[in-house]
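Student: What follows is a protein structure lacking sequence information:
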C-alpha cells in the first residue's frame, strides 16, 4: 500500500475477561485495541490494560454507547469494530482495511457464517434476517447480515452524526452510510461460539429488544448526513454490495 495505514479497533466490552486474551492476541501488529468498558464487574478493564490495550470507560450502558465512545476516542485514520466475546477474529479485519484503503469500498461489513452448533441461536438469526429484509426495502442494499464486524474511515464515520446508543447503532451506521452514497461491501467471516452469554441476542427478550431498537432506526426518514466517505465515494449511490469470502 502506498499510504501509511493506521488503525484503531473498537471493542465494546461488558464482562468479557474470559475472552479478552484470545481477542487481543489477534489484533494485527501495529494496530491499537480500544477496549470500551461498559460497566464490567469481572476485571475486564484491568485485564485489558495488562494485555496492552487502551481502555476507554463508558458509564452509559448500551452497545451503541460503547461503540460511539470508542469512535470518539479513536485517533487513527481507519476505525474497525469487532465484538469482544471471541465469536469473531479481529485478525480478519486486515482484509476489510485493505479494501477501504485501496478505495474499493467505503464501509466493509462482515457477514457472519456460523461455525459449529450454538454459534448463532435460531431466534437471533431470524431477527437478523427480518431486519436485513427491512433494510433492503429502506435502502436497496442487498445485505444478508447486520453484524458488528466492520471498517471505515474515522472522519467519514463521525460525519454520519450517529445518534443511537442502543442496539440500533450498527444498523443506523449502515442506513446513514447508504443515504450518503457510500459503497458498502459485505464479506464472509467465520462466526464462532461466543465466550460467555450474549448481552444482546443471547435470549428471546434480548433479541426482541434489539429488533425493536433497530426497527426504530429504520422508521426514521432519510436525512442528509454531514458528508460522504471521501474522495473515493461513488457518485451513483450505495448500490448493491458485493458479498463473498476472503
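Tutor: Here it is on my side, so go on. All values derive from a computational prediction rather than experimental measurement.

Student: use CA for all of it now, contacts and neighbours both
Tutor: Will do.

Student: for the helix or strand that contains residue 137, packing partners?
Tutor: For residue 137, the host element (DSSP states H and E) is helix 122-139. For helix 122-139, the packing partners by 3 or more Cα pairs under 8 Å, 6 or more residues apart in numbering; DSSP states H and E come out as helix 169-179, helix 204-219.

Student: want to compare, so here's the second one:
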C-alpha cells in the first residue's frame, strides 16, 4: 500500500499480549507502530519494544489520554501520515485484518472506517452481555440523534489524519471511541464499517472485567452522546 499509515496502540498492563499484536500487524502496510504505555506496572514497555514498536509513556491513566499522547507524537513529526489506525493491545482483534480496515479509505475515499465486531465473526464469550447491550444502545442513539448508522463502537478503526485533526478529540477516558463517531457524524464525515473477527482477549479486561469499569464506561458513553447533541 502506498498510503502512509501509523498505528497507535494504547496499552495498560498488557505484557502478555502487546507483542503478539505488534507482530501480527502487516509490516509492509504501515510506516510506524506506536505503543503508548499507559502507566503499566508490568513489562508492557519491554514487550512492545522487543516486538519493534515505538514506545511512548503516558503516566496518567485513561484510554483517551493514551490515544492523545500518540496523536501528540504524530503531530510533532516532520511529516504526517495519511491514515491513523487505532488498535487495542489485548489481542482480541485480528491485527492482520488491517489492510481490510483501511481499504475503504484508500480505494473509496472514505474518511473513517469502524471495524465492526457486530458484523463480523465473534468468538463466544469475547464480549460480555453489558458490552453487547451497550454497543446496541449507543449506536441506536447515534442513529436517532445524529442520523448515522453504526453497529459498533469497536476500538479497531481507521481515520484520515486531517479529518481526525478536525475532530479536536478531547476525551481522556472511556468516551474516546464514541466521541470520535459522534463528532464524525456532526462534521458529516464519510463513514463506513468493515466486518471484523473478534476473540477472547488475553488477560482480564480493565473495563468490562469489573463492575465499576462497566458502569463508568456505560455512563461516559451515554454522557458523550448527549453532550454533543
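Tutor: Perfect, thanks for sending it. Note that the structure is a prediction, hence the values are computed from the model and not measured.

Student: TM-score for these two?
Tutor: Superposed pair, TM-score by TM-score structural alignment, normalised by the length of structure 2: 0.91. Supporting alignment: 220 aligned residues with a Cα RMSD of 1.5 Å.

Student: compared with structure 2, how much does the helix holding residue 137 of structure 1 deviate?
Tutor: Compared with structure 2 after fitting, helix 122-139 of structure 1 deviates on average by 1.4 Å (mean Cα distance after the TM-score superposition for structure 1).

Student: Which positions in structure 2 sit opposite that helix in the alignment?
Tutor: With TM-score structural alignment applied, helix 122-139 of structure 1 matches the range 129-146 in structure 2.

Student: The matching stretch: which residues count as buried?
Tutor: Neighbour-count burial for stretch 129-146 of structure 2, with 16 or more other Cα atoms under 10 Å as criterion, is recorded at 131, 134, 135, 136, 137, 138, 139, 140, 141, 142, 143, 146.

Student: how far is that stretch from where the chain is centred?
Tutor: Centroid separation for stretch 129-146 of structure 2 versus its chain: 17 Å, with Cα atoms, centre = their mean, to the nearest Å.

Student: ok, residues contacting that stretch?
Tutor: 148-153, 182, 185-186, 208, 214, 218, 221-222, 225, 229 (Cα atoms under 8 Å, 6 or more residues apart in numbering).

Student: repeat that for 7 Å
Tutor: Residues from elsewhere that reach stretch 129-146 of structure 2, judged by Cα atoms under 7 Å, 6 or more residues apart in numbering: 148-153, 182, 185-186, 218, 222, 225, 229.

Student: what does stretch 4-19 of structure 2 give?
Tutor: Here stretch 4-19 of structure 2 has contacts from 29-44, 47-48, 51, 63, 66-67, 70, 81-91, 202, using Cα under 7 Å, 6+ apart.

Student: Sort out which of the residues you listed are in strands and list them.
Tutor: Judged by DSSP state E, the subset of those located in strands is 32, 33, 34, 35, 36, 37, 83, 84, 85, 86.

Student: Just the closest of these to residue 117 of structure 2, please.
Tutor: Using Cα to Cα, residue 86 is the member of these that lies nearest residue 117 of structure 2, at 14.7 Å.

Student: Chain neighbours aside, what residue packs nearest to residue 126 of structure 2?
Tutor: Residue nearest to residue 126 of structure 2 in three dimensions, not counting chain neighbours: residue 200, with 4.2 Å by Cα to Cα, 6 or more residues apart in numbering.

Student: which residues sit in contact with the most centrally placed residue in structure 2?
Tutor: With distances taken as Cα atoms, centre = their mean, the residue of structure 2 nearest its centroid is residue 155 (3.1 Å). Listed by Cα under 7 Å, 6+ apart, the contact partners of residue 155 of structure 2 are 86, 87, 88, 177.

Student: let's go with 8 Å and repeat that
Tutor: Counted by Cα under 8 Å, 6+ apart, residue 155 of structure 2 has contacts 86, 87, 88, 114, 115, 177.

Student: my guess is residue 175 of structure 2 meets residue 217, correct?
Tutor: Yes: the criterion here is Cα atoms under 8 Å, and residue 175 of structure 2 meets it with residue 217 at 7.2 Å.

Student: Please identify which of those two sits among more neighbours.
Tutor: Higher neighbour count among residue 175 of structure 2 and residue 217: residue 175, with 23 against 19, using other Cα atoms under 10 Å.

Student: Map that one onto structure 1.
Tutor: Residue correspondence to structure 1 (TM-score structural alignment): residue 175 of structure 2 is matched to residue 168.

Student: now swap in residue 207 of structure 2 and tell me
Tutor: By TM-score structural alignment, residue 207 of structure 2 lines up with residue 200 in structure 1.

Student: Determine the number of other residues adjacent to that match.
Tutor: If we define neighbours as other Cα under 10 Å, then residue 200 of structure 1 has 18 of them.

Student: Could you tell me how far the residue nearest to it when sequence neighbours are not counted is located from residue 20 of structure 1?
Tutor: Leaving aside its chain neighbours, residue 200 of structure 1 sits nearest to residue 206 (4.9 Å; criterion: Cα to Cα, 6+ apart). Residue 206 of structure 1 is 23 Å from residue 20 of structure 1, where distance means Cα to Cα, to the nearest Å.

Student: ditto for residue 164 of structure 1
Tutor: Residue 164 of structure 1 is 26 Å from residue 20 of structure 1, where distance means Cα to Cα.

Student: Look at these two and report which has more neighbours.
Tutor: Using other Cα under 10 Å, the more surrounded residue of residue 164 of structure 1 and residue 20 is residue 20, with 24 against 21.

Student: That one -> structure 2?
Tutor: By TM-score structural alignment, residue 20 of structure 1 lines up with residue 18.

Student: mind checking how far that match is from residue 107 of structure 2?
Tutor: Residue 18 of structure 2 sits 29 Å away from residue 107 of structure 2 when distances are taken as Cα to Cα.
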